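Engineer: Here is the input, now give the coordinates:
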Amino acid sequence: MNNNNETPEFDYIIVGAGSAGCVLANRLSADGKHKVLLLEAGPKDKNIWIHVPLGYGKLFKEKTVNWMYQTEPEPGLNGRQVFQPRGKVLGGSSSINGLLYVRGQHEDYDRWRQLGNTGWGFDDVLPYFKKAEDQCRGGDEYHGAGGPLPVSDWRHDDPLSEAFVKAAVEAGLPYNPDFNGATQEGAGFFQTTTRGGRRASTAVAYLRPALARGNLKVETSALGQRVLFEGRRAVGVEYRQEGVLRKALARKEVLLASGAYNSPQLLQLSGVGPADLLKQHGIDVVLDAPGVGNDLQDHMQVRIVVRCAQKVTLNDVVNSPLRRVWAGVQYAASRKGALTIAAGTSGAFFKTSPRLASPDIQIHFIPFSTDKMGEKLHDFSGFTAHVCQLRPESRGWLRIRSADPSAPPKIHINYLATETDRRAFVDGLKTLRKILAAPALKPYSAGEIHPGSSVTSDDDLLEFCRQNGSTVYHPTSTCRMGNDPLAVVDQRLKLRGIEALRVVDASIMPDLVSGNTNAPTIMIAEKASDMILQDAR
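Structural biologist: Predicted coordinates for the structure are as follows:
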């Protein structure tokens, strides 16, 4: 490849500095042998609310660090569009997410392996979870200590969150001190990606320690326009920065790490995707790959809101000037208190049917309430519990809207498209109501506000889900790994039919894991880093 003074060359170009991209940047530049360029469409992570755990509420609709996507009208949700926040900043969604550290179930990864993805069973991926982790409780059979990613217990005493766990046990669930240990089932407290009461995004945990390396270059406000090809070999990336169109060349590989929405979007813009779609937008077809943007999956959530009989909720803190000031003082002095609340304090995993081998429902409990996530808290005392179906059967798609890289893609998730999904939510809500009615929560409950006591039948509960269901922000599988004709990448995450191009992010998941997706995405990048360096030898 000929180089010239105007087009810089690197060994690896990583597109997207999010949960996966920051891991890749750290690991690929660590030995000093490879020159690495990391491109991020958003700014540096300077917004103060990024680093305060409860700040995710402030970033929910903050367009300077958030792509602010919307789905197309969803038929299963009565034609409603569903807001899709995604990180557009160093750290990506790990800089704006709810901070929960949940890996999913052992069975998830064994299912990946059974689908033909050799090397992705639970025993294969566990070493990479451990490699990433700095577990505050120390290392053991399931956990690592000393890795880049801090995993911590919650730093706030909250009687409501404790009462939820006791209520769940009273309702028949086992107590589980570690959702990421031997088994996921049961009730307990979530751990978070925090250290000393501050968010540990991948920009903080992985990228910041690597920034001084002379072989790593980071460019922010750099929106990828297209991957550059010579034939069917990826040779570089074109990106726009401050209104200027720039190019960079890759001697070894281009690595897409832009997430389940932006990675397939960039592939389609580059001529890799469904041929009819590309031709419709005047894009030259490099490879007819109908699977790109296919098989979109996401976790949906439905919330129950309860009025609290005691003034112990975050609503009461926010609505009292004095308590609000005290929370700020407490956080500044000790990094503890209300400002350390994540998007779930305690929670539970359970089966809606005894025929299931593992839990199909996750509950997030939070000691505050609001009409919509990211909006003003209620002016009364309230708390919330979310039902989330872990393994939806529904499948959607992502398609570019035009050949303009700045145009948001069309996103159709197809929520509640199958009877299994609909049944899981109805049964999950029934079980959650049993937990909320258990003795441990009686001193705190002043009655269910949403959906309310009038909603009891299965039909009414399902209609409540259609009217109020929203995302848990876990899109995956749009560049799915596999061996079938619609699979986009192989087991080493190489794009099928293309040389020198890999996808490394949540889009490669063969199907959705049973839990939050940030920790699995970091694991994917850790494993990919090893594979990339092995293939470079």
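
Engineer: all contacts plus neighbour counts: C-alpha atoms, from now on.
Structural biologist: Noted.

Engineer: Can you show me the strands along the stretch 201-350 of the chain?
Structural biologist: Along the stretch 201-350 of the chain, counting by DSSP state E, counting those that start in this stretch, strands occupy 216-219, 222-230, 233-241, 244-256, 272-273, 287-288, 300-308, 346-350.

Engineer: what's the angle between the fourth one and strand 233-241?
Structural biologist: If I follow you right, that is strand 244-256. Counting by axes from the mean of the first three to the mean of the last three Cα atoms, to 10 degrees, strand 244-256 lies at 140 degrees to strand 233-241.

Engineer: just to revisit the earlier point, out of the strands of the stretch 201-350 of the chain, flag the one nearest Y12.
Structural biologist: Of all the strands of the stretch 201-350 of the chain, it is strand 244-256 that lies closest to Y12, at 5.2 Å by Cα to Cα.

Engineer: quick one: the closest one to chain centroid distance?
Structural biologist: What separates the centre of strand 244-256 from the centre of its chain is 26 Å, taken as Cα atoms, centre = their mean, to the nearest Å.

Engineer: ok, residues contacting that strand?
Structural biologist: Residues outside strand 244-256 that contact it (Cα atoms under 8 Å, 6 or more residues apart in numbering): 1, 7-16, 227, 234-240, 263, 500-505, 536.

Engineer: Buried residues, that strand. List them.
Structural biologist: For strand 244-256, a neighbour-count test (16 or more other Cα atoms under 10 Å) marks 246-256 as buried.

Engineer: another one to check against the first:
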Amino acid sequence: MSTYDYVVVGAGSAGCVLAARLSENPDVRVMLVEAGGPDTAQEIHVPAAFNQQFKSDLDWDLDSEPEPGLGGRRAYLPRGKVFGGCSSMNAMIYMRGNRADYDDWAAAGATGWSYSEVLPYFRRSEDNQRGADDFHGVGGPLTVGDSRSDHPLSAAFVDAAVQAGHKRNADFNGESQLGVGMYQVTQRDGMRCSTSGAYLHPALDRPNLTVLSSAQVHRVVVEDHRAVGVEIARGGAIEEVRAEREVILSAGAYESPKLLMLSGIGPAAALSAFGIDVVRDLPVGQGLQDHYMTLLNFRTDVESLMTAASAENAALLENERRGPLTSNIGEAGGFFHSRSGLRAPDAQFHMAPVLFHQEGLGAPTEHGLAFGPCVLAPTSRGQVALRSARPDAAPRIVHNYLTTSEDRDCIVSGIRNALEIAEQDAATSVITGPFDVPSSDSDADILAWARRSGMTLFHPTSTCAIGSVVDPELRVLGTAGLRVVDASVFPSVPRGNTNAPTIMAAERAADLLREAM
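Structural biologist: Next up, the predicted model:
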């Protein structure tokens, strides 16, 4: 039995940050446990290849239960199973969310999580190639920069959105989130910059950091209401790793609640039904939120990213670190109000200079482009529950996408906005016809299409939320020596892509852990 000061479960977006920051203290022994393996695959590092990881051995390859708001359709839910986690699989968009998100959290009791209090952690993590200002930092581990793809279809989308009445915005993480423009990306010299590359790899030579790969954590070991270690399956054997100070779950919004429930921490009635002894009755797994996205796909006679993997483009990437292979796919977008009277945006657009359909699994067979909205501030809530007491069983996941009238109104309004953008001169100059769009502009047809064609935006949160499962210092209520540090602790899904907020939360958690030493 091996013993460490801290055992971090999950080498993903948060876990890599924690392992690196905690091991900066040479007197602290840190174990990082990851179910996947090292991030050596080429499709991780070449930005335009990210969806080639879907349904591979780099993917947890989850599916939801039949979604009631989608006519019983199951949603495909890719999650990174590799060093870097979803930061090794995502579209690399650097987005923090809205000031209102964090101020609302703090107002509801999440002390220490207001915008002014979390901004220093965003800045500390960041090495923004535009330079430092009141909102951005330089010198941090995470390289943030402008796209090196410069695809003409992305520029056409932004121009069309401006023609439709939306303002240009050069920095969605600055003073205002509203408007349209190109997204900044977590890339370094045209290649992906994950938390594995930014944080973990520079720390791997530290003698006080041990990384255990291809190791599946079965449960947290709890004795007398204190977490003392984890039970791990590796190479066909079961072993226990002890933590003298704390166990930290950073396995994500689906797996962290699953591990808590397997450990006896969760809804008592549900755990008892599986024969699991209840350690602490908490609403673990409840409150799940995600961004539901729809992308209208159009044909074009402009060369799209369908042909990005050419010898010429490979040479451009290798020699100049630019060109189509540096594309993060979701190159452009923006933030909008679906109706008047809102204090913050409730719809976000993503634009891809290639066909992106069938939940990202449909191979492009002709040149095209895709753009459309997500429900940015959903009112729907879902849940993560156990399927069985077996640790290798996938959890039961229901998001309840589009089950509230507010969310349905938002997606219909957003799709109408997309159709309006598609009619502008800048768009019609590159669009040659529809590929996958609503059959008419009626509310009924738009909503039916949204239910059929929409997908996750890969942003699950809030299943171990501050206030219900963990306290503002991310300690699990009623169980000493145990914290959760990942997007599951967010009281609500932020208005934007969730990788940067997850990194911020891990940076802040590292400080909280150091203060508790």
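
Engineer: Turn the strands of the stretch 201-350 of structure 1 into JSON lines, columns for distance to P43 of structure 1.
Structural biologist: What follows is the strands of the stretch 201-350 of structure 1, written out as JSON lines (distance: least, Cα to Cα, whole Å):
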{"stretch": "strand 216-219", "distance to P43 of structure 1": "9"}
{"stretch": "strand 222-230", "distance to P43 of structure 1": "9"}
{"stretch": "strand 233-241", "distance to P43 of structure 1": "11"}
{"stretch": "strand 244-256", "distance to P43 of structure 1": "16"}
{"stretch": "strand 272-273", "distance to P43 of structure 1": "28"}
{"stretch": "strand 287-288", "distance to P43 of structure 1": "32"}
{"stretch": "strand 300-308", "distance to P43 of structure 1": "29"}
{"stretch": "strand 346-350", "distance to P43 of structure 1": "33"}
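
Engineer: From E463 of structure 1, how far off is the aligned residue in structure 1 for G71 of structure 2?
Structural biologist: Aligning on TM-score structural alignment places G71 of structure 2 opposite N78 in structure 1. N78 of structure 1 sits at a distance of 9 Å from E463 of structure 1 (criterion: Cα to Cα, to the nearest Å).

Engineer: the more surrounded of those two?
Structural biologist: E463 (18 against 13; other Cα atoms under 10 Å).

Engineer: quick one: what helix or strand has the counterpart of that one in structure 2 in it?
Structural biologist: In structure 2, the residue paired with E463 of structure 1 is A448, using TM-score structural alignment. Taking DSSP states H and E as the definition, A448 of structure 2 sits inside helix 443-453.

Engineer: and if you look at D134 of structure 1?
Structural biologist: Take DSSP H and E as the rule and D134 of structure 1 turns out to sit in strand 133-135.

Engineer: State the span of structure 2 onto which that strand is aligned.
Structural biologist: The aligned range for strand 133-135 of structure 1 is 126-128, by TM-score structural alignment.

Engineer: which residues make contact with that stretch from outside it?
Structural biologist: 136-145.

Engineer: out of everything not next to it in sequence, what's closest to G337 of structure 1?
Structural biologist: Excluding its sequence neighbours, the residue lying closest to G337 of structure 1 (Cα to Cα, 6 or more residues apart in numbering) is H156, at 4.8 Å.

Engineer: Could you do D57 of structure 2 as well?
Structural biologist: Leaving aside its sequence neighbours, D57 of structure 2 sits nearest to K81 (Cα to Cα, 6+ apart; 7.5 Å).
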